[in-house]
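Chemist: sequence first, then the predicted structure:
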Amino acid sequence: MTETTHLHLTPRERAALGRARRTRARRSDHAGFTPAPDRPDPVDVIERQSASRLPELVPIRYGRMLESPFRFFRGAAAIMATDLAHTPDSGLRAQLCGDAHMLNFRLLASPERHLMFDVNDFDETLPGPWEWDVKRLVVSLVIAGRDNGFKHAERARVVRATVRSYRESIREFARMRTLDVWYSRIDAADLHTLMSAKLDARTRRRVSKTFSKARTRDHLQALEKLARMVDGQLRLAPDPPLITPLDDLMPGVERKQLEHQLRELVDRYALTLPADRRALLAQYRVVDMARKVVGVGSVGTRCWIILLLGRDDTDPLLLQAKEAQPSVLAEFAGASSHVNQGERVVAGQRLMQATSDMFLGWERVEGLDGRERDFYLRQLRDWKAIPQAELMTPDVMRLFGRMCGATLARAHARSGDRIAVAAYLGDSDTFDQALARFAETYADQNERDHRALAAAVRKGRVAAVSA
């Protein structure tokens, strides 16, 4: 029986199916993690990923991953995918984020100019066992808690609160009509009210400042930071190696070829947008481009900032074109149904997010080396605010984890069998307790993997630089 067929059963039948899956994987079975006997060397996994990336940027990736176990974890989605494939799962699937660590939950703007809280990064999105996203989320919380000096009991409370929020939210969605699930979203105003009621005065002020600051992080603020006037023309400012304009990247002939290809990318990507968005994009013209180094796990993939102007120099649009490679989950969860990896990212994002960037689209382009590569495009910055894990107290992280758990449940409920998952989880805290133990055990493994990378750098096996 396929997942789609499940959705056509009666609610009673779907609930019975979910409870029956406890024979496949008991909820308490999720507590354990033992590395597989043939577990690959973690540095080998990272190096295999790096083989398809820009070699001059790969040392930056390793340098960032070396900074702390948490930074390592952010770049180690491929390692954890290998491990998750050997953990129990209920056999119930949903569209996964694929990299649902805590910093991939943040404030975002909807096209209607509402500030929302949602999942953000979908480079690894793919259908798969819903448990994988939940496990990656709770492990990230434990690792961040360790970095902050939280006690074991404090970290356990954070994880249990997060998983309880996921479990209770998916049960609530199971009782809702399908369209009501689809329309559900977490509005920042409601979120702010909830947080303010549960935090002390000092933390409330910091949270309020974060919410206010998010609304200033738009294309105009990005333009002020990233661009400057050169001979009377607006141009992207160099900040090597993180931002490198085309003029500084390569000689004249190759530069013109690359500029032509990127202009063609923008023109062709527009065809993947709805007609009204194409009409909007057509009112802008491309004026400059630069290569950008992004994130931790994505460092080395090809990423471009594209500056467009509308009416005049005060009317900018900044797009980010980011290379999309196959998901790290594909080897274990099955290949994407989308031939274009950029389309895979966009389709997954639209399916999981309550509302997505209005310029979100995809295209394939041939590089200077003659190889075709897939990209997805979106606005570079639009009312975004990233949580600062290092500033969180145990109480704040517990509240933040609850928000993430509820958000992830909503994202999974849009595509998976929410009734079956809710019945599998039940109303006890068995799964919550199991994941608290799993998260600690896997955090230990992550620390060992982090040390393995550090040893590889010391021995000269791989090079790492700070940037």
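Modeler: Everything's here; your move. Numbering: from 1, shown residues only.
Chemist: from here on, just use CA atoms for contacts and neighbour counts.
Modeler: OK.
Chemist: just the buried positions in the lengthiest helix in the chain, please.
Modeler: Longest helix of the chain, by residue count under DSSP state H: helix 430-458. Neighbour counts over helix 430-458 (16 or more other Cα atoms under 10 Å) mark 430-447, 449-451, 453-454, 457 as buried.
Chemist: do a quick rundown of the helices in the stretch 251-400 of the chain.
Modeler: Here the stretch 251-400 of the chain has its helices, by DSSP state H, counting those that start in this stretch, at 252-269, 275-281, 330-333, 341-352, 394-413.
Chemist: A further structure is provided below for comparison with the first:
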Amino acid sequence: MAKGSGNSVADVLRPSMRLSPRERADLGRAARQKVPRSSHAGFDPGAGRTDPLDVIEEQSASRVGELIPIRYGRMAESPFRFYRGAAAIMAQDLADTPRSGLLAQLCGDAHLMNFRLLGSPERRLVFDINDFDETLPGPWEWDVKRLATSLVIAGRENGYSAKVRSDVVRAAVRSYRERMRFLAGMGNLDVWYAHGDMEQLQSLADQRLDARGRERLRKVMAKARTRDSLQAFEKLTRLQGIERRFTPDPPLIVPIDDLLQGARRDDLSGELHALVDRYARSLSTERRHLLRQYHLVDIARKVVGVGSVGTRCWILLLLGKDAEDPLILQAKEADRSVLAAHVGESAYENQGQRVVAGQRLMQAVGDVFLGWDRVKGMDGKQRDFYIRQLHDWKGIVTPQVMVPRGMRLFGELCGQTLARAHARSGDRIAIAGYLGGGDVFDRAVAEFAEVYADQNERDHAALVEAIRVGRVTAAAT
């Protein structure tokens, strides 16, 4: 796809959508002849594989230099944390693996930590995908393989046996396959309205988890409901005189007054104030009206995530009717997707719009303040950003505390959620036809995930060695 061409996953799929359900299912079954489901089991990087450190360093070149050691330090902590920051490496590797030829809007970084509890605009707790920095249309298998491999890596860190890991991954992929087949029989509107309501998921957990697992989930759900702008306001700000301002916590949180001085500070502050007004144009009319009832009072730079460390990220403190009515937005730099080199450029010229469009397409419910714009930075360069609430009822179960039964259930929920997200954009009937009713694809992906987890461990070791010999510098946070 050419950048800015107007192509999208809908444009690519439109011809097949005009076919009958039987013809669409036949397309999927025919794809098995060209790309057998069992072929997804293999991964052979070959002698010409690009040095993974070169891939990471290429990403770092355009980021905030003083923050790069934090990124390396976080990625070096464990194979799983390395994997979270290695989406670009895996995208390059997946490009050489078999493709069914069927497309969907991809998350692009569908590891298990990017599935979590979120708040709907109606204030219901739902389970959905959270991170869309790398979203683009592409082979649906890539998201499935990234999810499966993350389960293997997390299982290894928890000391699970190979058999237990295989059971977890196969259950997750089976859940994806069975949900896609179920969605294939539904009408378009029914698919669009489907979502992972936590009351339903709680009922499933009550049947599948022991008392400790049920209590842990209950606490995560309760905590998620407290993670909103008011909680972030109390945690991240302090009174400075009679006004609220962000609390410095360098290098993770640096208020703009501490980061820059004089004209440079005034220029960037003015640009970010203008951002709030400009980005409102990417919101619907009623949400734009709501946003304009707030005014911006403070700005700080924030370090976020693992793979995102070094990208430019600003948190914006806005107040509404009074000093106790806060809204905290996050403006995060959106760079070119790591998938673009392998599936084609985005249809959108603004990378922030790419992220927002992908998120709106894949998520069942979304942040009412999700939008995009372009900002001139401290170096005078124009960069794309997407904007959302910093916290909006977000909750997550960390894999380190999961027992095998809990991780298996979590993997199944992720698989179902990913299938629903893909079904909203891709040809769900053709994908279901390709997957079929047997477990051939499930077993193949489970095998791939183990082999790729081995590769991830080698890549992680290479980063640790590069830090040891001084090729790159790491910092602990």
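Modeler: Nice, thanks for sending it over. Because the structure is predicted, anything quoted here is derived from the model rather than measured.
Chemist: TM-score for these two?
Modeler: Scored against TM-score structural alignment, normalised by the length of structure 1, the superposed chains reach a TM-score of 0.99; 467 aligned residues with a Cα RMSD of 0.8 Å.
Chemist: what is the longest helix of structure 1 packed up against?
Modeler: Other elements packing on helix 430-458 of structure 1 under the criterion 3 or more Cα pairs under 8 Å, 6 or more residues apart in numbering; DSSP states H and E are helix 42-50, helix 58-66, helix 69-74, helix 130-147, helix 152-174.
Chemist: and for the nearest residue to Ile306 of structure 1 once chain neighbours are set aside, the neighbour number?
Modeler: Closest residue to Ile306 of structure 1 apart from its sequence neighbours, by Cα to Cα, 6 or more residues apart in numbering: Met289 at 4.6 Å. Neighbour count of Met289 of structure 1, defined by other Cα atoms under 10 Å: 25.
Chemist: same thing with Gln389 of structure 2?
Modeler: 18.
Chemist: so what's the equivalent of it over in structure 1 up against?
Modeler: Using TM-score structural alignment, the partner of Gln389 of structure 2 in structure 1 is Gln379. Contacts for Gln379 of structure 1 were tallied using Cα atoms under 8 Å, 6 or more residues apart in numbering; they are 317-320, 357, 359-360.
Chemist: how far away is Leu377 of structure 1 from Val346 of structure 1?
Modeler: 9 Å (Cα to Cα, to the nearest Å).
Chemist: ok, Leu103 of structure 1 next?
Modeler: Leu103 of structure 1 is 20 Å from Val346 of structure 1, by Cα to Cα.
Chemist: what number of residues lie near the aligned residue in structure 1 for Trp372 of structure 2?
Modeler: Structural alignment (TM-score structural alignment) places Trp372 of structure 2 against Trp362 in structure 1. By the criterion of other Cα under 10 Å, Trp362 of structure 1 has 30 neighbours.
Chemist: nearest spatial neighbour of Trp362 of structure 1, skipping sequence neighbours?
Modeler: Per Cα to Cα, 6+ apart, closest to Trp362 of structure 1 is Tyr376, 4.1 Å.
Chemist: the one you found and Glu323 touch, don't they?
Modeler: Yes: at 6.6 Å, Tyr376 of structure 1 counts as touching Glu323 under the criterion of Cα atoms under 8 Å.
Chemist: mutual contacts of these two, please.
Modeler: Gly342.
Chemist: list the residues that contact the residue nearest in space to the middle of structure 1.
Modeler: Nearest to the mean C-alpha position of structure 1, by Cα atoms, centre = their mean, lies Asp121 at 2.3 Å. The neighbourhood of Asp121 of structure 1, defined by Cα under 8 Å, 6+ apart, consists of 97, 99-100, 104.
Chemist: can you find the partner of it in structure 2?
Modeler: Per TM-score structural alignment, Asp121 of structure 1 is aligned with Asp131.
Chemist: before we move on, what about Trp182 of structure 1?
Modeler: Aligned partner of Trp182 of structure 1 by TM-score structural alignment: Trp192.
Chemist: quick check: the nearest residue to its match once chain neighbours are set aside vs Ala104 of structure 2, distance?
Modeler: Nearest residue to Trp192 of structure 2, sequence neighbours excluded (Cα to Cα, 6+ apart): Arg424, at 6.1 Å. From Arg424 of structure 2 across to Ala104 of structure 2, the span is 8 Å (Cα to Cα).
Chemist: cool, Asp257 of structure 2 as well?
Modeler: Applying Cα to Cα to Asp257 of structure 2 and Ala104 of structure 2 gives a distance of 44 Å.
Chemist: now Arg408 of structure 2
Modeler: Taken as Cα to Cα, the span from Arg408 of structure 2 to Ala104 of structure 2 is 25 Å.
Chemist: neighbour count winner among the two?
Modeler: The neighbour comparison of Arg408 of structure 2 against Ala104 (other Cα under 10 Å) goes to Ala104, with 27 against 22.
Chemist: closest one to Ala385 of structure 1 out of the contacts of Asp121 of structure 1, please.
Modeler: Closest approach to Ala385 of structure 1 among these (Cα to Cα): Asn104, at 10.5 Å.
Chemist: would the residue nearest to the centre of structure 1 count as being in a strand?
Modeler: No: in this structure, Asp121 of structure 1 is coil, not part of a strand, as judged by DSSP: H, G, I helix; E, B strand; the rest coil.
Chemist: number of residues surrounding Glu395 of structure 1?
Modeler: I think there's a mix-up here, since residue 395 of structure 1 is Asp and not Glu. Neighbours around Asp395 of structure 1, by other Cα under 10 Å: 15.
Chemist: tell me which residue of structure 2 lines up with it.
Modeler: Asp395 of structure 1 maps onto Arg405 in structure 2, by TM-score structural alignment.
Chemist: was I right about its match contacting Leu209?
Modeler: Yes: in terms of Cα under 8 Å, Arg405 of structure 2 counts as a neighbour of Leu209; the distance is 6.9 Å.
Chemist: ok now do the residue nearest to Pro316 of structure 1 when sequence neighbours are not counted, which residues does it touch?
Modeler: Spatially, and ignoring its direct neighbours in sequence, Pro316 of structure 1 is nearest to Leu309 (4.5 Å; Cα to Cα, 6+ apart). By Cα under 8 Å, 6+ apart, Leu309 of structure 1 lies in contact with 284-287, 315-317.
Chemist: let's see 6 Å
Modeler: 284-285, 315-316 (Cα atoms under 6 Å, 6 or more residues apart in numbering).
Chemist: from those residues, which two are the most distant?
Modeler: Once Cα to Cα is applied, the contacts of Leu309 of structure 1 give Arg285 and Asp315 as the farthest pair, at 10.7 Å.
Chemist: okay, the two: which has more neighbours?
Modeler: With neighbours defined as other Cα under 10 Å, Arg285 of structure 1 and Asp315 compare such that Arg285 has more, 16 against 13.
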